[in-house]
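J.: predicted model and sequence follow; I will ask about them next.
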Amino acid sequence: MKRILLRYIDSFSGLSKEVWWLALITLINRAGAMVIPFLSLYLTDNLDFSLQQVGWVMTSYGLGSFFGAWLGGKLSDKIGYYKVILGSLFLTGVSFIMIQFFTSFWSICISFFILIAIADTARPAFFVALSAYSKPENKTRSLTFIRLAINLGFSAGPALGGLIIASIGYYGLFWVDGITCIIAGIVMIQTLNPKKTKELDKEVIIDNPIPAYRDSTYVIFLISLALFGFIFVQYFSTIPLYYKEIHQLTEEKIGLLLALNGALIFLFEMPLIAYLEKTSISKTGNVINGLILTGISFLLLLATPWAGILVIGMIMATLGEMIAFPFGNAFALDRAKNGRQGAYMGLYSMSFSAAHIFGHNSGMQFIANFGYDNSWLMMALIAVLGIFLLYLVKHRLINEKRSINNQQSPA
C-alpha cells in the first residue's frame, strides 16, 4: 500500500509551480460552475420553460461554446493567453451575476450564448498557457493534472450547488458562480502575472505559420476526436436514461455509477499517464487505444442483461477517457508549434464543442427512432470510424517524418 501511495505521489513530481497555480485557478473556477448542472431544473422549475424551450437554450449554450472557442484562439494569438484568461474570468463572473435578472425565453437564449462564449474564450488560452508553463517532457502529465483539477471541481460544484439551492434558492448559484470566477481571476493576478513568472517552454516563432484549418492531418485528427466526444457524451445524456428505463436503476444508483467515473480519474489517471509516457506507444496510438476501449464499452451493453455489465462498461469508458483525452491534448499542443498556438487550440476546443452540440441531441434521436441496442451498435460503429481516421493520421505522420528526413539528408 505504501509503495502504491509513493508511486501516486511521484506521478505529480517535476510539474512546475506555474502548473500547480493554473490547476488551483481551474479548480476554483470549475467548483464554482454549479449553475450548469442545475440549468435544466432552474429553467423548468423557476421559469416554467417547456422541455422544447430548454432544448433550445442548451443549443444556444453549445453554439456559444463553439463561438467562444474560436474567438479565444484568435485572441490568444493577438493579445496573449494571460489577458484572455484574466478577461474571461472577470467578465464571466459579472455575466453570471447579471444573467439571473433575465427571465424571458429569448433573453435567456441570448444571455446564455454570450455567457458561455465569454467563458469558453479561456479554453484555448488555458491550453496555450499550459504549454508555456510546462517543461516539454512533462506536458502530457501537466494536461492530466489540469484534468484532475477540472474533475475535482465538477465533483464539488454540484454537491455545493445542491446545498445552496436548499438554503438560499437558485439565485444563490448565480452569485456564487460569479464570485468564484472573480476570485479565480484575483488568484491569477497574484500568482501568474507575467512579471512574476517565466515560461518554461519557449514558443518557436514560425516565419510562415500554417493556418490550423489548412493543416489537413490536424483537421482529420480533430474529426476523430469529435467522433470520440460524440460517443463519450452519451455517458452523461442517453446512458443514464438506459440505466433507468432498461435496468430499472434508481437515481441514487445512477449517481453512484456516474461518480465512479470521477473516482477512477482521481485515483488512477495521473499514475496511468506517467506509466504510458514511459512506453513506446505514440500519442496517436494511445488515443486509438482509448477510442477502442470506449467503443467496446458500448458493445458490452449488448452482451448480457446482467446489471454488473454496467459497472464494467463504465470502467472501460473511463479508461478510454483517461488515455485518449490527455494524449489527444498533448498531440494538439505539439502540432500547434507548426503555426499559431491559439488558433490551433481554438480549433481543438471547437471539436469538442461540436460534439456537445450534436452528440446529446443525436443520441436522443437515435434512441427514439432505433431503440437502445441499435443506438449502442451505432456508437460502436462511430468509434470504428474514429479509429480508422486515427490510423490515417498515423500514416500521414510517418510520411511527413520521412519527407523531413529526406530533405535533411545530404545530397
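T.: Structure received.

J.: alpha carbons only for contacts and neighbour counts from here, please
T.: OK.

J.: work out for me the element the residue sitting nearest the centre point of the chain sits within.
T.: Centroid-nearest residue in the chain, with C-alpha atoms, centre = their mean: Phe352, separated by 7.0 Å. Using DSSP states H and E, Phe352 sits in helix 341-408.

J.: which helices and strands sit right next to that helix?
T.: Applying 3 or more C-alpha pairs under 8 Å, 6 or more residues apart in numbering; DSSP states H and E, we find helix 341-408 packed against helix 51-79, helix 122-133, helix 216-232, helix 238-245, helix 283-303, helix 308-335.

J.: among those, which is the most enclosed?
T.: Greatest average neighbour count among those goes to helix 122-133 (a mean of 26), per mean count of other C-alpha atoms under 10 Å.

J.: what angle do helix 341-408 and that one make with each other?
T.: 50 degrees (axes from the mean of the first three to the mean of the last three C-alpha atoms, to 10 degrees).

J.: contacts for helix 122-133?
T.: Contacts of helix 122-133 with the rest of the structure, by C-alpha atoms under 8 Å, 6 or more residues apart in numbering, involve 16, 18-19, 22, 69, 72-73, 76, 80-82, 84-85, 88-89, 139, 142-143, 198-203, 333, 341-342, 345-346, 348-349.

J.: ok so, going back, leaving out sequence neighbours, find the closest residue to the residue nearest to the centre of the chain.
T.: Computed as C-alpha to C-alpha, 6 or more residues apart in numbering, the closest residue to Phe352 that is not its neighbour in sequence is Ala226, at 5.6 Å.

J.: is it true that that neighbour touches Tyr348?
T.: No. Using C-alpha atoms under 8 Å, Ala226 makes no contact with Tyr348, being 9.0 Å away.

J.: what residues of stretch 10-23 count as buried?
T.: Going by neighbour count (16 or more other C-alpha atoms under 10 Å), the buried part of stretch 10-23 is Ser11, Phe12, Leu15, Ser16, Glu18, Val19, Trp20, Trp21, Leu22, Ala23.

J.: correction: stretch 134-147
T.: Neighbour count says stretch 134-147 has Ser134, Lys135, Asn138, Lys139, Thr140, Arg141, Ser142, Leu143, Thr144, Phe145, Ile146, Arg147 buried, by 16+ other C-alpha under 10 Å.

J.: and stretch 87-98, by the same measure?
T.: Counting neighbours by 16+ other C-alpha under 10 Å, stretch 87-98 gives Gly87, Ser88, Leu89, Phe90, Leu91, Thr92, Gly93, Val94, Ser95, Phe96, Ile97 as buried.

J.: also this one, for the comparison:
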Amino acid sequence: MPAARLGRAAREAVSGLPREFWWLWTSTLVNRLGAFVATFMALYLTLDRGYSASYAGLVASLHGLGGVVSALGGGVMADRVGRRPTLLLAQSATAVSVALLGFMTDPVAIAGVAFLVGMSANASRPAVQAMMADIVRPEDRVRAFSLNYWAINLGFAVSSAAAGFIAEFSYLAGFLIEAGMTAVCALVVFLKVPESRPAAPARKDEPQVGLGTVLRDGRYMAVVGLSFLVALIFQQGSVALPVAMGRAGFTPADYGLAIAVNGILIVALQIPVTRFIEHRDPRTLLVVSSVLAGYGFGLTAFAGSVGAFMATVCVWTLAEIVNAPTQTGLVVRLSPVHGRGRYQGMYSLSWSVAALVAPLMAGQVIDRFGATWLWATCAVVGTVAGLGYGLLMRGLRDRGAGGEGPGRGRGRTADGSGPAVTAAEHSPTA
C-alpha cells in the first residue's frame, strides 16, 4: 500500500531520536515560523519609511556583518559557558532587539539596531548545531540535521507567505510578532532543553581547544573554505537570480514563482532524500552536490522562460537538499568533543561571510560582464569545490565519531548528570 509505505517511511525518519532533540527542533520551527523581518525589511525601509534602496542595502549589509561578528563569539560561548546559556542569551537578545527595531525612526538608530539583530540572531546557530551533535547518536546525526533543516525551510515558507499579509496590516506588528515568537523559543529552551556540553577534560595534560586550534587544523579549515565556495553558489538564488530575471524582462511575480520551487521541494523531498543518503559515502555526496549546485546555476544562462528558470531551481535545490545535512555532519565528525562550539562557529562564519561577499560578487560580474558570465562562474566554482572535496576526503578517517577520539567518546554533561554522547568508531569515508 503506498499510504502504508509512506507512513512507515515517516515513522522511520523520526524514530530513535532523543526527546531533547525534538524540543530543540520545536524551538527551531517556532523561530522560523516567526521570521518575518528579514522578508519585508527592504520593503519596510523603502515603502513605509521612505528611505532609498542604497540605504536599505546598507542596513542589510550591517545585519549580515553582525552575523559575521557573532559566528565565532557564539561558538566560543557555547564551549565555555554552555550551549543552553548561549541559546537563552542569544534568543532573548534577539527578541528584545527585533522589538526595538520596530520602534526606531532615526536612520542611524535603525542601522545600529539592525546590526544588533544580525549579531544576536546568528549567535545561536553554533550552539544549536553543537547541542544536536551532543545529544544525537553518531549514526543518526545526518538524519537529525536534515530534520532540523527541514524545519527551518518549512517555517520560513510559512512565515514568508504570512509576511505579506502582516505587512499590509502593520509593519510594526511583524516586528512584535517575531519578537514574541523568538521569546517563545527561549522559553522552550529554558523549560525543556537541558545542558548538553561535555564536561571539561579530566586530565590536565589533555590538549585544550581554542580558536587557534581550529585555525591550525588544516583539514578542517579546508572544509570551511570549500563550504564558503558552496555557500557563494547557493546565495545567488536570492542575490543574482532576481536581478538577472529582471534584466531579462521578467517580473517580480515571475521570480517569486521560480524561487518558490526551492522551498516547496525542500519541504517535500528533504526527509525522503535523507533516508536515501543517510548511510552513503559523504565524500561522494559532497562531490556530487557541489558539482550539481554549480551546474544547476550554470544552466540558468540558457533559461528563457519561467518554466526553464523553475527547472534550473529544481537542479540546484536537489544539490542543496543533499549538501546541507552531509556538510553539517562532516563538520561534527571533524570537531573534537570539547571544541564543537568553536568548530561550528567557524563553519557558520563561512556562510556569513559568503552572504556578505555574494552580493558584491554578483553585482560586479553582472554589471561588467553580464549574467551569463556569473552563471558560468558558478559552474566553475562548483567544479572546484567538488574536486576539493574529492581530494580532501581521500582516506579520511573519523576522529572517533563526530569528534570523539579513543577514550574520549563518553563524556558527561557539564552538570555531571549523565552521558553526553555515545562513542562509536566509524569506518573510513573513502
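T.: Thanks, I have it. Worth saying up front: this structure is predicted, and the values here are computed from it rather than measured.

J.: one step back: could you check how far the residue nearest to the centre of the first structure is from Ala166 of the first structure?
T.: Phe352 of the first structure is 33 Å from Ala166 of the first structure, where distance means C-alpha to C-alpha, to the nearest Å.

J.: before we move on, what about Thr238 of the first structure?
T.: Taking C-alpha to C-alpha, one finds Thr238 of the first structure at 27 Å from Ala166 of the first structure.

J.: swap in Ile404 of the first structure?
T.: In terms of C-alpha to C-alpha, Ile404 of the first structure sits 62 Å off from Ala166 of the first structure.

J.: and Leu24 of the first structure, by the same measure?
T.: Where Ala166 of the first structure is concerned, Leu24 of the first structure sits at a distance of 27 Å (C-alpha to C-alpha).

J.: same question for Tyr218 of the first structure.
T.: Tyr218 of the first structure is 47 Å from Ala166 of the first structure, by C-alpha to C-alpha.

J.: hang on, the earlier thing: how about the helices and strands packed on helix 341-408 of the first structure, which one is nearest Ile110 of the first structure?
T.: helix 51-79 (7.2 Å; C-alpha to C-alpha).

J.: so that closest one matches what in the second structure?
T.: Taking TM-score structural alignment as the measure, the second structure aligns residues 53-81 with helix 51-79 of the first structure.

J.: which parts of the helix or strand encompassing Tyr275 of the first structure are buried?
T.: Under the criterion of DSSP H and E, Tyr275 of the first structure resides in helix 251-277. For helix 251-277 of the first structure, the neighbour count (16+ other C-alpha under 10 Å) marks 254, 257-258, 260-263, 265-266, 269-274, 276-277 as buried.

J.: for stretch 185-198 of the second structure, same thing?
T.: Cys185, Ala186, Leu187, Val188, Val189, Val193, Pro194, Glu195, Ser196, Arg197, Pro198.

J.: now whatever helix or strand the fifth one lives in on the first structure. Mean distance?
T.: In this case it means Val189 of the second structure. Val189 of the second structure belongs to helix 171-192 when elements are defined using DSSP H and E. Aligned to the first structure and superposed, helix 171-192 of the second structure gives a mean residue distance of 1.1 Å (mean C-alpha distance after the TM-score superposition for the first structure).

J.: can you give me the stretch of the first structure that that helix aligns onto?
T.: Going by TM-score structural alignment: helix 171-192 of the second structure matches residues 170-191.

J.: need the residues that contact that stretch.
T.: Contacts of stretch 170-191 of the first structure (C-alpha under 8 Å, 6+ apart): 18, 21-22, 25-26, 28-29, 32-35, 42, 86, 89-90, 92-97, 99-100, 161, 164-165, 197.

J.: go again with 6 Å.
T.: 25, 28-29, 32-33, 35, 86, 89-90, 93-94, 96-97 (C-alpha atoms under 6 Å, 6 or more residues apart in numbering).

J.: could you report the neighbour count for the counterpart of Ala9 of the second structure in the first structure?
T.: In the first structure, the residue equivalent to Ala9 of the second structure is Arg7, according to TM-score structural alignment. By the criterion of other C-alpha atoms under 10 Å, Arg7 of the first structure has 15 neighbours.

J.: Arg7 of the first structure: which element?
T.: helix 2-10.

J.: tell me how far the residue mapped onto Ser227 of the second structure from the first structure lies from Ser351 of the first structure.
T.: Under the alignment (TM-score structural alignment), Ser227 of the second structure maps onto Leu225 of the first structure. Distance, Leu225 of the first structure to Ser351 of the first structure, using C-alpha to C-alpha: 7 Å.

J.: tell me, what's touching the two both at once?
T.: By C-alpha under 6 Å, 6+ apart, no residue touches both Leu225 of the first structure and Ser351.

J.: circling back: what's the match for the residue nearest to the centre of the first structure in the second structure?
T.: That one, Phe352 of the first structure, aligns with Trp351 by TM-score structural alignment.

J.: swap in Glu245 of the first structure?
T.: In the second structure, Glu245 of the first structure lands on Arg247 (TM-score structural alignment).

J.: gap between that match and Tyr295 of the second structure?
T.: Counting by C-alpha to C-alpha - Arg247 of the second structure and Tyr295 of the second structure are separated by 21 Å.

J.: and Asp254 of the second structure, by the same measure?
T.: For Asp254 of the second structure relative to Tyr295 of the second structure (C-alpha to C-alpha), the value is 22 Å.
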